[in-house]
Each structure stands twice: as structure tokens, then as C-alpha cells.
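J.: Make a model of this:
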Amino acid sequence: MSNLPVLIVGAGPQGLAAAAHVLERGLEPIVLERGETAGSAVAEWGHVRLFSAWPELVDAAAARLLESTGWRFPAHGYPTGAEWVSEYLQPLAEALGDRVRYGSEVTSVTRRGRDKLVESGRAEQPFVVRVRGIAGEEFRIEGQAVIDASGTWSTPGPAGGDGVPAIGERAAAERISYRIPDDVDALAGQHVVVVGAGHSATHAVLRLSALVRQEPTTRVTWVLRRAAAGGVFGGGAADDLPERAVLGGKARRAVQSGRVALETGFRVSEIRVDVDGATVVADDGRELTDVARVFALTGFRPDASILSELRIALDPALEAVAGIAADIDPNLHSCGSVGATGAAELAQPEAGLFIVGAKSYGRAPTFLALTGYEQVRSVVAHLAGDDEAAARTELVLPDTGVCGGAGDFDAPAGGGCCAPPALIQIGRAPAGASI
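T.: Down below sits the predicted model:
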């Protein structure tokens, strides 16, 4: 199979970086991208500014390939998603040329002539990737290995606190968004609810908090499932990514000022809609009424359906690659960052298959671009037979300064190795209040 290409699913940051490494190793990559452009998922949140600086957003092999075309490393700073695409991802895809195939939706990955059950001669058979084109036509491509970098963007989590859509959530679809808002001016003077505790929810809260400054009759309620705010405001000075710390600090001040009301221990069980708006109901009976819009930003989850006829090992709770689950589980690790992962940890029972990028983390919320770049560097070194490079760790991830999951989910205050969070007084800000 050595003459066959390495097939890469997804032309996002990790997929394109993987292709650059494959090419640099003397192998031939083919990148299959469902969208019409490189970084199509990133483009959907192009209005959001990243808390990672340019040096943390460019893969080393990708930079070497780009520099051979005359590309210049972007000036230091913090790009938006749109700038990440236009100044790095799209030029990288262009440097890879027709190895990147757009409008190519992968519908399945299998072994030639073998379903999941058959063991005999399995490892000697090439992978077969079935693809659906723009016009609906289907075709097959064979490869010596498959790197699944398809991400999790298309499968956001629901508002429901039980992990499934709340009663009425689907019926209320016109009032619910699962994406970070861009222009929120149309919501002025209305009641808006944000559900979620991660960085996406924080971005949404800050945009809406700014709207409250412009139009004080706007009401913003931030709903957290946990009983304590804890790490939702980040690690502050202990965070090795300063802009991530700034993001959390701004969110804390938005709550303390009263521009944003915080509801903790609120697990959405029902969403009712009538002529006056929506009512969001918690499983303990609390209600948020007259809601014009709900932003459900509860994270993402992987879709492994294209791999259903391959032998894969995923953690039963995180749905992450089993070999890395214990190191990234937010229920287990406490202060500090997670470690870098490579080919050994990402290996699957199906030899030659690797799940990388955000999809490898499943539902875990701690993924950074740097993590994915180190993953693909190690994986491609392994595929090229360079076991020494594959085993080597070339990345130390930045510390978050946050206790991950150390406290009880239902406890009113977080526990574990970090100092307890400061008490936050909830209430609306007086007229003209500012931070």
C-alpha cells in the first residue's frame, strides 16, 4: 500500500497541517473537505477573536511549505477566525494545490473487502473512503492510512441539562442558536439567555453585556449547570495565555456589575414558547420568562458514524480517543494543563487510522490548536516510519490556572487545588455603571 496516498478528512487547521507534514515526509496527501473553502468551520465563527496569538496558530511544517511560496508570517497579535482563514489556512490550502478537494463529503471509511467483523488479512487491505460530491455523485478513494481531522463543529451540544434536547427545544428552534452571536443589536431591550460555561458562552455573554451598556433595558441571563461559577471565569494571573485570562476577567466584571445575571445549578429541562416569548424551565422548577433568544453554547461532541465499520476505541464518557481520555478528562485532572499527545496515545485498534484535532478530545473542552499540531507531527512521523520522532514530545501546553472538575458538580463552592472563587454579588447595575 506504500504507493497509495494518506487520506485526510477535513481541511481545517489540523487537517491542512497534517497534509503539510505528510508532504514533507515524502508521502502524498489527499485532503477531503465537505465545505467549499479551507477552514470552512472556522469561517462560521470568523467574527470571534482568538485568545491564542499567531505563533500558537501556525504549524511548523505548514509554515515551511508556505515560506517556500513567498508567504510571510503574520504580524504578532490575536487574529479573528476570519483572519486565521484568510492569512493562513487559505494560503496553506493553495500551497497544497489540488491535493485539497472541496465539496467532498466523506460518508464512510472502511477496509477494502472487510467489514468490522472480518479479521483475516485485515491489516493488509487498504482503506476505502467513500465520498459524496457536490452533485450527489458517490465515488471511492483508496489510501494507505486515514487521518480523521473532521472536528466537532457540526454537532453542538443541546440546551437540555441531561445531555439531550430539553422538552420543547426542537419546537423552539427559531428562538435558539447554537453559535456565538455576531451582531446582537436586534436583541436590544429584550431578555436573552446564554446556556454554557465555556469560552463560546463567555464570548456571547461579553457581546450581550456590551449591548446592555448601549440599551440598559436589555436583560442577559447566564445559565450554568454547575452549582458554582468556579472556573468559568478562568485562571486569572495563573493562566499562561494572557488573552484567555482577560476574557474570563471581563466576564467576571460583567456579572459583578449586574449587567449579566448569573443562574447557577440551572439545568434546563423544558423550553416553552408562546406569543410573548419563550420560558426556560430548570429541573428544580425555576423559570426564566419573556425570553426572546437562547444561545445554547454547551460544547460539541464528535460524530463517529463515518467510522462505524472500523475498529475504534473511544472513551465511554468523553467519546474521546481512549488512549488520551484519562489525561484530558475534566472530571479528573485539576490545576494545570493537560499534556501533549502523539501517535502512541492516539493509536486505534484499526492500524493506520488516527483521529486527531478536536474530534480526538470528544466532549472534553480543553483543546488548543497547538495540541492538534503536535498530534499530527507525531502521527505523520509514525506513518513515515520515524518512530523516534513520533515518540518525541515537542510541545509543553500552556497552564490554564483552573481547577478542572476538582469540585462536586452540585457543591455550592468549588473544591480541589485552587483557591475558592470569590463571592459574586448578583444584581442589576445602577444606571451608568461601567467597568
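J.: only C-alpha atoms for contact and neighbour calcs from this point on.
T.: OK.
J.: List the contacts of stretch 107-118.
T.: 122, 125-132, 305-311 (C-alpha atoms under 8 Å, 6 or more residues apart in numbering).
J.: buried subset of these?
T.: Among the contacts of stretch 107-118, those scoring as buried are Arg122, Gln125, Pro126, Phe127, Val128, Val129, Arg130, Val131, Arg132, Leu307, Leu310, Arg311 (criterion: 16 or more other C-alpha atoms under 10 Å).
J.: Make sure the last one is actually in contact with Pro349.
T.: Right, Arg311. Yes - with contact defined as C-alpha atoms under 8 Å, Arg311 counts as touching Pro349 (5.6 Å).
J.: To compare against the first, here's the next sequence to fold:
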Amino acid sequence: MIKGVDHMSILPVIVIGSGPVGLAAAAELAERGLPFIVLEKGPRPAFAVESWGHVRLFSPWSFNVAPAAERLLATTGWRRPPGAVHPTGRDLLDLYLKPLAAHAALAPALVFDAEVTAVARAGTDRVRNEGRQAKPFLVRYRKDGSEQEVRASAVIDTSGTWSSPNRSVSGSLGAVGETAPDVARHISYAMPDVLGAGRRRFAGRKVGVLGSGHSAIGTLLDLAKLADAEPGTSVVWLLRSEAIDPAFREGARDQLAARGALSVDAARVVDSGKVEVQTGIRLAAIEPRTGGLRLVTEAGSTIDLDELVVATGFRPDHALAGELRLDLDPALECPTGLAPLIDPNLHSCGTVRPHGEALLAHPDRGYYIAGMKSYGRAPTFLMATGHEQVRSIVAHLAGDTVAAARVELVLPETGVCSSSLPAAAAQPSASSCCGAKPKLLETLG
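T.: Below you'll find the predicted structure:
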């Protein structure tokens, strides 16, 4: 219980979002016997996961199921899929998240089509000090065309960053013209389902992919497959850097077999000529042209495309907490105490240490950001880390300060983010990753 607040046992904890980390938080709350409500803006549980259902995760099932959720599901006879198998987003949804959301301990608390628009301290604003910490939270959300409110003892925002992908220039800024309707209809963000739902959109077209991470590489590999099957399809890899990172060609020596396989395959398609590479591409503007786009670089050169995939990461949107007092790092937009641990200039996924409530707390006590959104603009989030975050947060809310401070997750020393990886490459043996068990993790949470 938050010290000095006497409404904890009466008002619910509000969880924003019902993705993997949101449902893990709900399982922790159910196990602790705390009242809670989960507000999901989509029409179904873990709705955002449907958008990346075609993506195969680098992490195996052993890292993708939250311990509290597994204990809860075990009471129904549910068994976790084989720990060394790497699921797709669709597998995660169908085999784990949907059964979890349907569990009797969680289902009554889930509210769908409920988009949270604001969180504040009831009866006050961001400026006022008097009695602030004793006031409950007021959570406003939009449902069925009208605004509704609920008071809460605490709020855990696990809404993620999937709905706010970075644009082609400077995160949210984008190139001039990028958001114009006749331009935007030819742009996809993150990881479109090139071989599935988006096949007709990309087949027979000249497609550019902007970005250098695993999302971009996975999309390039899928487009190369599409080009083999659909005549007239061509692929251009657009890199902001002046050269391909030398590590790109070191996949065969990568300790992480799945990541290594991805790099090896990407190098192969580049060397084969199936993917054209253009480096030093810094966009200034994107203009419409008949049937497609014209990219204008800062150097004044132009590139004509039919479709563009912008795979340059994600950013958080903290607008809903505009009346709260948050302690955010000015660069990463994550909790200030967490920033030194996740700065992408210093860390890869695997070097980030587990952490909990103490590093995630804000000046408005009882409000937490967990999951992918807690990492702000850093690309290093691990789903298992999100499970540990909410375990610690809920332990603190329940008054179990010992459990809240304890670290109950051991992470590997190396790790990766995510990719649309072929199934065969995504299932290495346990001994192939630097030790006795798989050390493959992902960022989608």
C-alpha cells in the first residue's frame, strides 16, 4: 500500500493496455487480491499484437510467459508451449494471451474499446501541491462515443509504443510532406505483413525500406522472397549511414544463432543483387508522383518509389499524463533513473539489467509506466523485463516492499530485439546461445 493513502483497498488499480505486459500486470494483481480494471482501446485483448502477428520472435516461449500468468493459467490445465520454441506474434496471441484474458480472474476486469485520454490527480492539476499524494487518480477514457471516468488508487500504463512509430526524419518530425494524404497512403511503418495481408500492396512494385535494425532487415528478406515469386517487384534498402555496418556481415560468428541467421540471409540477398543498397540517405521531403512517391534527399538527389516502408523504431506518447508530475529523461523520455541503464549509445538488449518499482516511480506516486513505453525511445526493451517490472510494481502496491525490491529475473549477457525471422532459423538448440539455455529476447511488449 502507498504510505499515507487510505483508499488503496477500495479503489481499483487501472491498467492501461491489455498486451503481454498489461495482462501480466493483471495476473499479478489478481494473484495479490488487489481490485483492478484493464482498459484496452482495441476491441479484443492484446489487439496491437494482431498487427505484428506475422513476426517470429527471437525469444523462446520460456521468456515470453509471465510467471504469475503461468501460475494462474495452470489452474485451468493450461500448459506452456515447449520452452525452446520461438513463437510468432499470432502464436503468442492464440496460445497464451487469449487464454489468459479469458481466465475467470481477469475477464470480468477487461474493458474493450476504451481509449484512455487523460490521467490526473482527482480534484487538482499539475501545479498544486496541497494534499496531492493523498488524492486518488482520475482516469478518463472514451467508450461508445462518450467520455467516461473512473477513480483509481494507482495506474500502470502498459499501452506501449506500437501506435507511435518514428517517421522518416527525427522521430516524430518526418520529412516535409510525409503526412500528406497522397503521400501517406504509399508509406507503411514498422513491420508490414509483406507476404500475407500486404502482399497485393507490394507485389510488382518498387519498394524502399528505410532503417537499419532487425525490423528493416526482416522486411527486406520478406520483400526479397516476394520478388522471387512476383515479377516486377524490386527492393531498395535506404540507409542513413554512409556504409553498411561491418557487423552486418558477421552473422556466422554471432553467438545468437537466430540473429546470426538473419544477418547471414540479409548479406546473401544484398550480395545476390536482389536488394539494391543506397547509403547516406537523409531525407528532406517526400512528394507525391503518379502511382507512388518521390524522395528528395538533403543533398538534392531524388529517388522514385511505388511504396516506402519506414522501419526506424518507435517513440512514446505521454500526452495522456499531461496533468501528472513525471520524472522523464529529456533525451530518451523514459524514467530518469532508468535512462543510464538503457541508453542505446551504451547498451545492447542483453546488457540491460532487470529493474523494478524503485526505478519506475514518478513524483506522482502510484503512477507507473511499464513495458515498452517505459523505455521511451530506447530500442532495447525485453518482454521478460516488462514481466519483472509489473511484478515489482504490484508487490509494492500490495505493501510487500521486500518482494518489490527483490530481483526475480536473470537475463543473459547478450540479446537482440525482434525480427520477422523464418521459423527454421528461429529455433536453435539450447546450446547454441552462449550457455545452457536460449538467450534470445525481443522488444515487442
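J.: can you name the two of the contacts of stretch 107-118 of structure 1 that are farthest apart?
T.: Arg122 and Arg132 (25.0 Å; C-alpha to C-alpha).
J.: follow-up on the earlier one: include secondary structure and distance to Thr155 of structure 1 when you put the buried ones among the contacts of stretch 107-118 of structure 1 into a markdown table, please.
T.: Formatted as a markdown table, these follow (DSSP: H, G, I helix; E, B strand; the rest coil; distance: C-alpha to C-alpha, whole Å):
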| residue | secondary structure | distance to Thr155 of structure 1 |
| --- | --- | --- |
| Arg122 | helix | 31 |
| Gln125 | coil | 31 |
| Pro126 | coil | 29 |
| Phe127 | strand | 25 |
| Val128 | strand | 24 |
| Val129 | strand | 21 |
| Arg130 | strand | 21 |
| Val131 | strand | 20 |
| Arg132 | strand | 19 |
| Leu307 | helix | 16 |
| Leu310 | coil | 21 |
| Arg311 | coil | 22 |
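J.: Quick one: those residues as JSON lines, columns for distance to Glu142 of structure 1 too.
T.: Converted to JSON lines, those look like this (distance: C-alpha to C-alpha, whole Å):
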{"residue": "Arg122", "distance to Glu142 of structure 1": "14"}
{"residue": "Gln125", "distance to Glu142 of structure 1": "10"}
{"residue": "Pro126", "distance to Glu142 of structure 1": "6"}
{"residue": "Phe127", "distance to Glu142 of structure 1": "5"}
{"residue": "Val128", "distance to Glu142 of structure 1": "5"}
{"residue": "Val129", "distance to Glu142 of structure 1": "6"}
{"residue": "Arg130", "distance to Glu142 of structure 1": "9"}
{"residue": "Val131", "distance to Glu142 of structure 1": "11"}
{"residue": "Arg132", "distance to Glu142 of structure 1": "15"}
{"residue": "Leu307", "distance to Glu142 of structure 1": "15"}
{"residue": "Leu310", "distance to Glu142 of structure 1": "15"}
{"residue": "Arg311", "distance to Glu142 of structure 1": "18"}
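J.: Next, count neighbours for Gly136 of structure 1.
T.: A count of nearby residues for Gly136 of structure 1, using other C-alpha atoms under 10 Å, gives 11.
J.: cool, Leu382 of structure 2 as well?
T.: A count of neighbours around Leu382 of structure 2, defined by other C-alpha under 10 Å, yields 29.
J.: Can you show me the strands along the stretch 251-400 of structure 2?
T.: 275-278, 283-289, 292-297, 302-305, 307-310, 367-369 (DSSP state E, counting those that start in this stretch).
J.: equivalent range in structure 1 for the last one?
T.: Residues 353-355 of structure 1 are where strand 367-369 of structure 2 aligns, taking TM-score structural alignment as the criterion.
J.: quick one: that stretch to structure 2 mean distance?
T.: Compared with structure 2 after the fit, stretch 353-355 of structure 1 shows a mean deviation of 0.6 Å (mean C-alpha distance after the TM-score superposition for structure 1).
J.: can you list contacts of that stretch?
T.: Applying C-alpha under 8 Å, 6+ apart, the contact partners of stretch 353-355 of structure 1 are Ala145, Val146, Ile147, Asp148, Ala149, Val321, Ala343, Leu346, Ala347, Gln348, Val379.
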